[in-house]
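Engineer: fold the following.
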Amino acid sequence: MFIFVVNKNSGKGNTLKVWDEVQLYLQSKKIDYQVLVTGSKEDVLQLRTLIKNVHTKISGVIALGGDGTSQEVINQLVGTEYPFSVIPTGSGNDFARARGVDRNLRREVERIIGGRQEKIDLMKVNNRYCLTVIGLGFDGMVAQVTNQMRFKKWFGSLSYILSVFKVLRTYKPSSVRLTIDGEYIHYDKVWLIAIANYPYYGGGMKICPYATSQDGLVDICIVHGLSRWKLLLLFPSVFKGGHVKQKGVNMIQGREIIVNSDKQLIIHGDGEIIGSTPITITIEKNALNIIS
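Structural biologist: Model (predicted):
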C-alpha cells in the first residue's frame, strides 16, 4: 500500500495531470494505493488520520508537489518508519534535484515501488523540520517576495531569480552573531546566511555544494562585507557553487546554530517562510526514512 499526497496547486498547476499518469500506471500494475488531494498546508494535516485508518502495511508516502509540499508531508512522518519520496511538480524542486530524481515519470514510479530505503538527517527549527536549506536575511526576503509573486507558477525557478534583483535594490545588510556548537562568531554587513542539509535552493542554486544529509552536520554559507555591486557580480557563480572560493563568503559546518541579529531577519525553510531571528537550528541524525 502506497499513500500519495497530491498538491493540486503546486508548480504550474499540472500536478493533477501528472497524478493521472501515475494512477494509470499503478492500476496497470495492480498496486494498492490511497490518495490525499490537498490545496493548502492545513489539508496535509489529514495525512495522519489517513495513515491511522490504513490497516495494511504502508510501503511509502509519496508527495506530488514541490519543496513546500515535501516539507509539510515529512513533518507528519517524523517519528514513524514510513518511508518518504517525492514526484516533483513544484517550481523549485530542490530536494528532488539533490536526490537525483529521474525526469522520466515511469522510471521514477518504478524506483519508488522498488522500495530501497535509507535514512537521512533533518534540520529542526523549534518544532518544525526542514529538508533542504534554511535561509536568513536577504535570502529570506527573496523567498517571501517569490511566494507573493502573482505569476510564480508560470515562471518556475526563474521567479526566484527575478525576486533576487527586486530585493537587491533596497535590501540593507545587518550585523549577525552566530553561536556554532558553542563557539561565538560575529559578522558585520551580512547579506545572507544559508544553512544547508542539501546543496540546492532557489530552483537549482548550489549554495552549499558539499552539503549532505547523512553526515550529522549542516553546511553554513555566510555572505558578508560585500557592496551591492559585488554581490550582484557574485550571484551567477552560485549556480555551480563557485561562490565558495570568493572573498566575502565563509563556509562552516556545525550541529547547533544559534542566530542573533541587530534587526529581525526573515527566515525561510525549503522556500517557505518559517519565522524570524533570533532562532536556533539543530540537525537530527537519521530522522527520516526515505525511498532512495
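
Engineer: contacts and neighbour counts: CA atoms only from here.
Structural biologist: Will do.

Engineer: who touches P83 in this structure?
Structural biologist: When contacts are counted by Cα atoms under 8 Å, 6 or more residues apart in numbering, P83 touches 59-61, 117, 288-291.

Engineer: drop anything exposed from those.
Structural biologist: 59-61, 288-291 (16 or more other Cα atoms under 10 Å).

Engineer: could you also give me the structure for this second sequence? I'd like to compare it with the first:
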Amino acid sequence: MSIRDALIVANPAARNGETRTLIPVAADILRAHGWSVEVAVTTSAEHAVETAAAGGSDGRLLVALGGDGLLARVAEGAIRSDALVAPLPGGRGCDFIRAVGGSRILDEAASALPFATERRVDVGYAGATPFLGVATVGYDSRANDHANQAPGWLPGGLVYAYGGARALLETRSTSITMTTDGRSRTFAGWSVAIGNSGHYGAGMKVNPDADLDDGELDVTTVEGLPRWKYPMLLPRYFKGTHIDGVDIRAARGREIEVSAPVGQRVYADGDIVGRTPMSFTVRQQALRILV
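Structural biologist: Reported below is the predicted structural model:
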C-alpha cells in the first residue's frame, strides 16, 4: 500500500473517555512504520463529519479511532471526497470491525494497517444519515437508550445485555407497519432491525445473513414473541441462530420504510438519527475501507 499520510480522527469520549489515552498509541505505531500522522480530536458528531470531509480531500488516509458511531460519521465525510477509511478499535462494541474480521486489540489492528487491503462496502441510510451497521426501531432502540447510559465499569460485551434487560421492563408489543421494496404489511411486534453489516450490541448478529456489498439491507423483525422468551434469546443472537420464521422473521430489500408507530426513536450505529416514520435505503459500494 502506497499511502503514507494519515489523519487519525478520534472521539475522546469513547469508552467513557478511555479512548483519549489510545490516541498516542495508535499514532506512535503508524509513525514507527514510517507514516506521517496528524491527529484530530472531535468535539461533536458534526465536527467528525466535517473533519473527515476536509481531511480526506487531499488523499490522506482517514483513521477512525472510536466506536461505531464515530466510524459512521467519518464515513459520512469520506463519502464526499471518496477518501479511504481505516477503522481502529476505540469503542466498546467495535461491531463493524467484527463484521469485516478485523482485530479488536488496538496494537494488533494498528500494526496490521500498513499491510491492509482496500475494499468497497455498502452504506445504509436512515433518512439522510449514513450508517454502516444496524438501524433499529422499537425495543432495540429502547435498549440502546439504556446501553448508552450504562455504568462506565460495565464491560463492553455486557452493555447491550444491561440495556436490553432495562428495556424489557418498559417496552410493549405494538402495531408496526413496514414496507419493503413496495410490499407493505402490518403486524404486532417488538422491534425492527435493519442491517448493513448486520452486527450490533458488541457481537450480536441480529441480521445474520447481511452482506456488506450485496446492495441490499437485511431486516429482522421480532413479532409474536412472548415477553418471557426474550432473555433466553441472547445466546442465539450472538450465534446468529435466532431467526425462526415465526416469532422472528428475516427479509431483505433496497428500500425499507417503517411508517407506524409514529414518533418512535430511530437509532443507527448506536446514535439517535430521528423518529418514525423513516425510510432506509442503501448505496452500493459507496465507501472505501481498509481491512
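
Engineer: one step back: make JSON lines out of the buried ones among the contacts of P83 of structure 1 and add distance to S227 of structure 1 and secondary structure.
Structural biologist: Putting these into JSON lines (distance: Cα to Cα, whole Å; DSSP: H, G, I helix; E, B strand; the rest coil) gives the following:
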{"residue": "S59", "distance to S227 of structure 1": "51", "secondary structure": "coil"}
{"residue": "G60", "distance to S227 of structure 1": "48", "secondary structure": "strand"}
{"residue": "V61", "distance to S227 of structure 1": "45", "secondary structure": "strand"}
{"residue": "L288", "distance to S227 of structure 1": "40", "secondary structure": "strand"}
{"residue": "N289", "distance to S227 of structure 1": "43", "secondary structure": "strand"}
{"residue": "I290", "distance to S227 of structure 1": "42", "secondary structure": "strand"}
{"residue": "I291", "distance to S227 of structure 1": "43", "secondary structure": "strand"}
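
Engineer: is it possible to get JSON lines of those residues that adds distance to V244 of structure 1?
Structural biologist: Listed next are those as JSON lines, based on distance: Cα to Cα, whole Å:
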{"residue": "S59", "distance to V244 of structure 1": "40"}
{"residue": "G60", "distance to V244 of structure 1": "37"}
{"residue": "V61", "distance to V244 of structure 1": "36"}
{"residue": "L288", "distance to V244 of structure 1": "29"}
{"residue": "N289", "distance to V244 of structure 1": "31"}
{"residue": "I290", "distance to V244 of structure 1": "29"}
{"residue": "I291", "distance to V244 of structure 1": "31"}
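
Engineer: if we can go back for a sec, pull the most distant pair out of the contacts of P83 of structure 1.
Structural biologist: The span of the contacts of P83 of structure 1, defined through Cα to Cα, is set by S59 and L288 at 14.2 Å.

Engineer: can you map out the strands along the stretch 151-291 of structure 2?
Structural biologist: 174-180, 183-189, 191-195, 199-200, 204-205, 217-222, 248-253, 255-260, 265-268, 271-275, 278-290 (DSSP state E, counting those that start in this stretch).

Engineer: list the contacts for the closest residue to G195 of structure 2 other than its chain neighbours?
Structural biologist: Nearest residue to G195 of structure 2 in three dimensions, chain neighbours excluded: V134, at 4.3 Å (Cα to Cα, 6 or more residues apart in numbering). Residues in contact with V134 of structure 2, defined by Cα under 8 Å, 6+ apart, are 193-200, 268-269.

Engineer: if we go to 6 Å?
Structural biologist: By Cα atoms under 6 Å, 6 or more residues apart in numbering, the residues touching V134 of structure 2 are 194-195, 198, 268-269.

Engineer: repeat that for I23 of structure 2.
Structural biologist: Here I23 of structure 2 is in contact with no residue (Cα under 6 Å, 6+ apart).

Engineer: that one in helix, strand or coil?
Structural biologist: helix (DSSP: H, G, I helix; E, B strand; the rest coil).

Engineer: do the same with D122 of structure 2
Structural biologist: Secondary structure for D122 of structure 2, judged by three-state DSSP, is strand.

Engineer: these two touch, right, it and E216?
Structural biologist: No. If you go by Cα atoms under 6 Å, D122 of structure 2 and E216 don't touch, sitting 8.4 Å apart.

Engineer: what's the closest of the buried ones among the contacts of P83 of structure 1 to F95 of structure 1?
Structural biologist: Nearest to F95 of structure 1, judged by Cα to Cα, of the buried ones among the contacts of P83 of structure 1 is I290 at 11.8 Å.

Engineer: which residue in structure 1 lines up with the residue nearest to G195 of structure 2?
Structural biologist: Under the alignment (TM-score structural alignment), V134 of structure 2 maps onto V133 of structure 1.

Engineer: so how far is T282 of structure 1 from I257 of structure 1?
Structural biologist: According to Cα to Cα, to the nearest Å, I257 of structure 1 and T282 of structure 1 sit 6 Å apart.

Engineer: if I look at the nearest residue to R20 of structure 2 once chain neighbours are set aside, how far off is V282 of structure 2?
Structural biologist: Here the nearest residue to R20 of structure 2 in space, its sequence neighbours aside, is P12; by Cα to Cα, 6+ apart that works out to 4.6 Å. P12 of structure 2 is 30 Å from V282 of structure 2, where distance means Cα to Cα.
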